[in-house]
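> here is a sequence together with a model predicted from it:
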Amino acid sequence: MDEEKPDGELYALLHLSPEASDEEIRRAYRQWAQVYHPDKHQTPQMQGIATESFQKIREAYEVLSDERKRKIYDLYGTEGLNSGMELGPKVKSVDEFLKEFEKLKKHRQEHKKLDQVHQSGSLVVNIALAENGPVLRGMTSATELQARISRKSSLVLGGNISIGQELGGGTLSALFRHQISSDADVEILAMAGLQSLVSIQTSRRLSSHATGGIGLSLSLINRTVNLTNSWTRQLSDTTEGSIQLVIGPETGVSVALQRHGERDLGSTELKVGPSGFGIMAQYHHEFSGHSQGRLTGRLGSTAVEVEIGGERRISSQSALAMFCTIGIHGISYKFRFSRGGQKFSVPILLTPALNPLIATGALLLPTSIYVLLKSYVIKPYFLRRKEVKRRERRSSSAAQIREARAKASKAQLLLKNVADRKRDRQLKNGGLVIKQAIYGSAHDLESNFDVSLEEEDNVPPPVLDVTTTLNFLVENEQLQLHDGVKKSGLIGFCDPCPGERKKLKVIYTFRNQQFEVVVGDFDELTIPDAAHLQAKNGSYG
């Protein structure tokens, strides 16, 4: 079950803050009941509109005035209320209900995990550039299947095969993972093929900031044993350190440090042993939600190289990546395409020797090509694609949107007389007057062009005029929309563009000066505010 933020629609209907007191809830209900009670309206049409709105107000009040229902709604939204009714007998207390609801959620999540089987794979094709053209140096294919076999146990089956110019081979593996307790787990691994071994490893959380582990592996080929001991420590909120000690044929010590920020990640590792040493440093930066870059340096007894590259997400499931490696073993490119759990990689060896001229070209050429492609191909393509998807989504929801807009218009019709009187009174006294209020698609409101309120290509506009509602909500020369309450739930509002990010744009006058403000869907709005004053003002009388 997806976790979503409750939209606070019931609070919006009564124009209340989620922190409103019981007295404020009663007062708001009485106020709105006077506006929407059918007996307050003369014509059958207006009475019908009022009856529908009054029913919503009464339902909101019934939930918010009941301590138990309100607490459930605050935590889980409307779904929590519906689940409560499905649980059967009336819950004796809020705490008992919450325990039942959490148990139900946990039960659903566990079943969802048990039903999931994850499969991933990779294919690597090694190519070298020669005088006579590209030469295939080898291929490696690997696949892995992970399944949860119980609430605390999972099984991972894997295999890989590698083919070179003269030799080939493969390995099959099976990994059993079991959670002993909330603080400890154990892993048992068996491999057969080119690398045949069995191993067992267990780890335990030693404290809230430290974890320790120990492992034992036996090679079935040369009958050697490796003993591994590792410790991990959380040094700060953003920094983690680890130490690993290996005793056996691969004896050595490794020390690692990792630090992460809001959009970047840095790590370094030092390995020392009888067979050699190595230092690795890596920096990863996220440029946007779609692209990221990586810089890696390695220095040791077997390698001296620098790798630089990046990855670009081209859809929700697919990504393209390119890396350039320069070192003592030559200069190479690596291209990678990922989709879901599958990866396809093509490393291309440009030259087996380190050549400064080729190295410079290898670094500059991809960057130049990427900048050109991003500016003239990739970005325009994605903008067009987003626009097409946006139009398709709006077209498929056209009937639903028209119905919601019609209900919003009817609700505004009930408010219009009072809203107009308030507006005229504020205008006469130089008070707060809402000149224009538009709610809807953030994409359209953030553009520099005027937003159309008319249908185009038989699709309703992605924005809604809510000027009447906001003028109605003005009290004592002030207007406040509460934080954490989705604005589409306000009386006279609706969602004109389902699935899209929404904002509210308000142009208003106060003391004969014009102001303008744009706020997010869940953001608080309090006007008038000097920060909203426009640079160039006209006078409005």
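On my side now, so go ahead. Predicted model, so just to flag it, every value in this text is computed and none were measured. Numbering: from 1, shown residues only.
> only C-alpha atoms for contact and neighbour calcs from this point on.
Noted.
> biggest strand in this protein, by residue count?
Ranked by residue count and defined by DSSP state E, the top strand of the chain is strand 133-148.
> buried ones in the helix or strand just after that strand, by neighbour count?
Using DSSP states H and E, the helix or strand that follows strand 133-148 towards the C-terminus is strand 153-163. By neighbour count, and taking 16 or more other Cα atoms under 10 Å as the criterion, the buried residues in strand 153-163 are 153-162.
> quick check: angle from strand 153-163 to strand 133-148?
Taking axes from the mean of the first three to the mean of the last three Cα atoms, to 10 degrees, one finds that strand 153-163 is oriented at 170 degrees with respect to strand 133-148.
> which other residues reach the next helix-or-strand element following strand 153-163?
Heading C-terminal from strand 153-163, the first helix or strand you meet, by DSSP H and E, is strand 168-179. Residues from elsewhere that reach strand 168-179, judged by Cα atoms under 8 Å, 6 or more residues apart in numbering: 152-163, 185-196.
> counting contacts, what elements does whichever helix or strand comes after strand 168-179 pack onto?
Going down the chain from strand 168-179, the next helix or strand is strand 184-193, by DSSP H and E. Packed against strand 184-193 by the contact rule (3 or more Cα pairs under 8 Å, 6 or more residues apart in numbering; DSSP states H and E) you find strand 168-179, strand 197-205.
> reformat those as JSON lines; add mean neighbour count and distance to Asp115.
Putting the helices and strands packed on strand 184-193 into JSON lines (neighbours: other Cα atoms under 10 Å; distance: least, Cα to Cα, whole Å) gives the following:
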{"stretch": "strand 168-179", "mean neighbour count": "17", "distance to Asp115": "17"}
{"stretch": "strand 197-205", "mean neighbour count": "18", "distance to Asp115": "26"}
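> relative to Lys389, which of the ones you listed is closest?
Judged by Cα to Cα, the one of the helices and strands packed on strand 184-193 that comes nearest to Lys389 is strand 168-179, at 42.0 Å.
> adding another structure so you can compare the two:
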Amino acid sequence: MNSSSMLEATYDSNQDLLNLVLSMVRQLSDRWMSQLAWVTGAQHGVMWTIRHSPAHEGGGLVDGGFDEKEDRRISLRERLVMFFSTMIFNTTCRLGSFDTSLSVSIQKGLGSSWQDGGISGGFAKLRAKAGIGMWDLEFSGGRNIIDWNTSLGAGVSLSVQGVTLRLKIGRGGHKISIPVLLSSETRPGLATVALSMLVGVAAFVQYQIVNPIQMAQLLEAKEEARRTRKVAMERSQSDAEASLELMTVAIERSREQEEEAMGLVITRALFGSAEAVKKATVEMESVKGREIELELVECADALQYLVQESKVLLYTSSKSSIQGVWDPTALEDDERALAVWYNFRGLPHYCIIDSYEPLEIPLRSHRLEIVQPATGSQ
């Protein structure tokens, strides 16, 4: 693991005082980092810090308790590992002439930034500090705005000095904290009320102001992308439909042969925006003529054309490259997915994959359970 050392020296001519800071940092693993600093001068002492940061990869586990990569429910142990591994832990011990204390903080990402501990978005943070003749417990939250290199937050602190509301602003590595003393007495009840009001205000701002603005911006970006890509998408659609027309005879022959042999019959397939594909059902109306609007395209015929000996095997390439398929998704950064409903040996099956995942059908794991109607007793 990597290690580094740094020596800083400053001289105060007014006090004729030389300050030295010697710090050593060691990366213990991809998640753990430790730092030891020694300070001489007016505020001499030693500081030791150990920090845990989330891993760079999410590992396929999603916040809903479902492993998308393996298509299974995750265990309680995996849930706990996922919950704690996506937190930021920070422990600092100070031994000095002016500050002898131990502080511990835990930060958890919220919403879309849950995997990185809130580095790229909203977060909640709990910090506790104790020292000689003092203690401080603070619960705070905020949001990092990456595009603006800015962070905004607020918190409620309960300490021996009383109850304090802190407003926090960060910009380019510089931080400003504005304390508002609510009470000079240690009143847990007041701190709880203040925290509840703070959470309520934050929730109102998030759901009534921020979310609508973000949704409007997303819709505007999609509409602009549609206008920009309209000509290219229409050309791709025309080429795909022309290919399907040429493959019509082969598609019908494949479907008839597979039906007679009780083999692989593609009943429906949809490709496009992952969000739209996940919401799609086999019973929904045809998207024909509304592909760009719905960001979905029908591709059952294109997949039926690929059936060989009751099997389809596609490797890790974009499914928009399949002959007879085109991409109706507006934004380049949006994820694409493919959903396939098919019958094999007369039984219904279903699967959904990302655009670049391999597709192998039929598989027993794709089989849908058939619910038998209940019969009354004679």
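Received, thanks. Source: prediction; values computed, not measured.
> quick one: buried residues of stretch 343-355 of the second structure?
343-344, 348-355.
> just these: which are in helices?
Using DSSP state H, no member of these falls within helices.
> and the contacts of the longest strand of the first structure?
Residues from elsewhere that reach strand 133-148 of the first structure, judged by Cα under 8 Å, 6+ apart: 113-129, 154-165.
> map Thr509 of the first structure onto the second structure.
By TM-score structural alignment, Thr509 of the first structure lines up with Asn343 in the second structure.
> where's its match relative to Ser286 of the second structure, distance?
Relative to Ser286 of the second structure, Asn343 of the second structure is positioned 19 Å away (Cα to Cα, to the nearest Å).
> re the thing from before, what range in the second structure matches the longest strand of the first structure?
Per the alignment by TM-score structural alignment, strand 133-148 of the first structure matches no residues in the second structure.
> in that strand, what's buried?
Of the residues in strand 133-148 of the first structure, those buried by neighbour count under the rule 16+ other Cα under 10 Å are 137-144, 146-148.
> which one of the residues you listed sits closest to Ile49 of the first structure?
When these are compared for distance to Ile49 of the first structure (Cα to Cα), Arg148 comes out closest, at 53.4 Å.
> so who does Ser5 of the second structure touch?
Residues 22-25 are the ones in contact with Ser5 of the second structure under the rule Cα under 8 Å, 6+ apart.
> what about the strands in the stretch 401-541 of the first structure?
Along the stretch 401-541 of the first structure, the segments classed as strands by DSSP state E, counting those that start in this stretch run 433-441, 463-465, 479-481, 502-510, 513-520, 525-527.
> including distance to Phe337 of the first structure, could those strands go into TSV?
Supplementary listing: these in TSV, determined by distance: least, Cα to Cα, whole Å:
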stretch	distance to Phe337 of the first structure
strand 433-441	33
strand 463-465	39
strand 479-481	47
strand 502-510	34
strand 513-520	36
strand 525-527	45
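> of all those strands, which lies closest to Glu59 of the first structure?
With Cα to Cα as the measure, strand 479-481 is the member of the strands of the stretch 401-541 of the first structure nearest Glu59 of the first structure (21.1 Å).
> against the second structure, where does that closest one fall?
Counting by TM-score structural alignment, strand 479-481 of the first structure sits on residues 312-314 of the second structure.
> tell me roughly how far the longest helix along the second structure lies from the first structure on average.
Taking DSSP H as the criterion, the second structure has its longest helix at helix 211-246. When the first structure is overlaid, helix 211-246 of the second structure sits 2.9 Å from its aligned residues on average, using mean Cα distance after the TM-score superposition for the first structure.
> buried residues in that helix?
Buried residues in helix 211-246 of the second structure, defined by neighbour count with 16+ other Cα under 10 Å: 222, 226, 229, 233, 236-237, 239-241, 244.
> Asp523 of the first structure -> the second structure?
Correspondence of Asp523 of the first structure to the second structure, assessed by TM-score structural alignment: Glu357.
> quick one: its match and Ser317 of the second structure, what's the gap?
Here Glu357 of the second structure is placed at a distance of 7 Å from Ser317 of the second structure (Cα to Cα).
> quick one: contacts of stretch 273-286 of the first structure?
Among residues not part of stretch 273-286 of the first structure, those counted as contacts by Cα under 8 Å, 6+ apart are 250-253, 263-272, 292-302.
> change it to 6 Å
Residues from elsewhere that reach stretch 273-286 of the first structure, judged by Cα atoms under 6 Å, 6 or more residues apart in numbering: 251-252, 263-271, 292-301.
> what residues of it count as buried?
For stretch 273-286 of the first structure, the neighbour count (16+ other Cα under 10 Å) marks 277-286 as buried.
> which of those fall within strands?
Secondary-structure check on those using DSSP E: residues within strands are 277-286.
> returning to that earlier point: the match of Asp523 of the first structure against Thr316, yeah?
Yes. Glu357 of the second structure is in contact with Thr316 according to Cα atoms under 6 Å; the separation is 5.2 Å.
> out of those two, name the residue with the larger neighbour count.
More neighbours surround Glu357 than the other of Glu357 of the second structure and Thr316, with 17 against 11 (other Cα atoms under 10 Å).
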